[in-house]
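Novice: Show me the folded form of this:
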Amino acid sequence: MALATAATPAETSIVIAIGSNRPHGRHGRPAGVVRAAVKALGEAGFPAAAVSPILGTRAVGPGGRDYANAVMTSSTVLTPPEIVVALKAVERGFGRRGGRRWGARVLDLDLIAWGAGVWPGRLLWRQSRGVAAPHRSMHLRDFVLAPMLTVVPDWRHPVIGLTVRQMHARLRNG
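Specialist: All right, here's what the predicted structure looks like:
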């Protein structure tokens, strides 16, 4: 099933994961940061076609604080590297600075899916160190799959071959 967006033929449907585990001076608690990020992403050229409910999740790694997580769908003509540059600019607009990989953050945005496309290509997807679409670890992260179930449950991972529903069931059943 295609991602549920109103994409034109020249655009590709995308899924963006949104997370926060630090309050923001203007947007408040992490759930407020996630809501504000959806609006900021629209202003940055990624209007939301669908937005999942915001879920509270435990931190992975030494990040400490629990997260507010959601996903949204949109569409774009940009390539994954261009999308990631735009996402990083939105993060910086919320005060995110470089730091520890697993540290607390006011806003974390990740490109999760790029339609049925694979970036940088099916043969290089697992080995490349740079930008990858679909996100290399999405199938291992409940905080990504659970919100995706609410907006694109039938999206099929172009490398693994499973739907979001199937990946989530496998993750939950261990």
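Novice: going forward, measure contacts between C-alpha atoms and count neighbours the same way
Specialist: OK.
Novice: Tell me where this structure has strands.
Specialist: Listed in chain order, the strands of the chain (DSSP state E) span 12-20, 50-51, 55-57, 67-76, 108-114.
Novice: can you list the residues that contact the third one?
Specialist: Contacts of strand 55-57 from elsewhere in the structure, counted by C-alpha atoms under 8 Å, 6 or more residues apart in numbering, are 66-70, 143, 147.
Novice: again, 6 Å this time
Specialist: For strand 55-57, contacts defined as C-alpha atoms under 6 Å, 6 or more residues apart in numbering pick out 66-69.
Novice: Another for comparison:
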Amino acid sequence: MSNFSSKAVIALGANLNLRSFGPKVTLQRALDAILRQGVVIRAVSRFFETPCFPAGAGPDYVNAAALIETGKTPGEVLKFLHEVEHEFGRERVQRWGMRTLDLDLVCYEDRVLPDREEYDRWLKLAPEDQKRQAPEQLILPHPRLQDRAFVLVPMADVAPDWRHPVLGRTVTEMVAGLPTEDVEVVTPL
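Specialist: Next comes the predicted model:
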């Protein structure tokens, strides 16, 4: 672990009760668990309610974003996020299914991982292939970030000026570029 500190954004989401607690409590507890991993949480967004995706697949989600500062590498951050998910009963079986807790490393400074060529491949992947394929390694920034109001709207609370290293747009600009109806359904709790 280096002494050099980097900023990263984590997207949090949940839509199932865990041990009789609702998703909002789960996200609050997940933030506590992230703190125990030795990272500094610089800011946490408001909590938002978002309709389940795909529509009708289950209860609404509670989404949030956290700006962290850490000396850990992106891979180490991803590893501890998976550990925290596991601690909260998450099993990575179905992509885009219902879940007790979903933690995604959305961006890490302005790094493009694993490299620009592989990032571009995931960026351009057709929607039907996105459903069938999961990357073997960490792709940063998250290749679907610019399409997801449920990530960008909370992220705008904590890192509005972060600029996408490939697309060249800030979070604020990416939110403005989304369909109005996508943004409007992400409502503060």
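Novice: Fetch the TM-score of the aligned pair.
Specialist: Overlay of the two chains. TM-score (TM-score structural alignment, normalised by the length of the first structure): 0.88; 166 aligned residues with a C-alpha RMSD of 1.8 Å.
Novice: can you put the contacts of strand 55-57 of the first structure in TSV and add distance to residue 9 of the first structure and neighbour count?
Specialist: Shown next, in TSV, are these (distance: C-alpha to C-alpha, whole Å; neighbours: other C-alpha atoms under 10 Å):
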residue	distance to residue 9 of the first structure	neighbour count
66	39	16
67	35	27
68	33	25
69	30	27
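Novice: quick one: which of the strands of the first structure is nearest residue 83 of the first structure?
Specialist: strand 108-114 (7.5 Å; C-alpha to C-alpha).
Novice: for the first structure, what spans make up the helices?
Specialist: Ranges of helices in the first structure, per DSSP state H, are 30-43, 80-93, 142-151, 164-173.
Novice: Check the mean deviation of the last one from the second structure.
Specialist: It stands for helix 164-173 of the first structure. Superposed on the second structure, helix 164-173 of the first structure shows a mean distance to its aligned partners of 1.2 Å (mean C-alpha distance after the TM-score superposition for the first structure).
Novice: For that helix, what is the distance to the chain centroid?
Specialist: Offset of helix 164-173 of the first structure from its chain centre (C-alpha atoms, centre = their mean, to the nearest Å): 17 Å.
Novice: okay, the helices of the first structure, which one's buried deepest?
Specialist: Among these, the stretch with the highest mean neighbour count (mean count of other C-alpha atoms under 10 Å) is helix 142-151, at a mean of 22.
Novice: In the second structure, point out the residues matching that one.
Specialist: Under the alignment (TM-score structural alignment), helix 142-151 of the first structure falls on residues 149-158 in the second structure.
Novice: Just tell me which of the strands of the first structure ends up closest to residue 102 of the first structure.
Specialist: strand 108-114 (10.8 Å).
Novice: re earlier: need the helices of the first structure in TSV with distance to residue 13 of the first structure, can you?
Specialist: Output for these, formatted as TSV (distance: least, C-alpha to C-alpha, whole Å):
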stretch	distance to residue 13 of the first structure
helix 30-43	14
helix 80-93	11
helix 142-151	12
helix 164-173	15
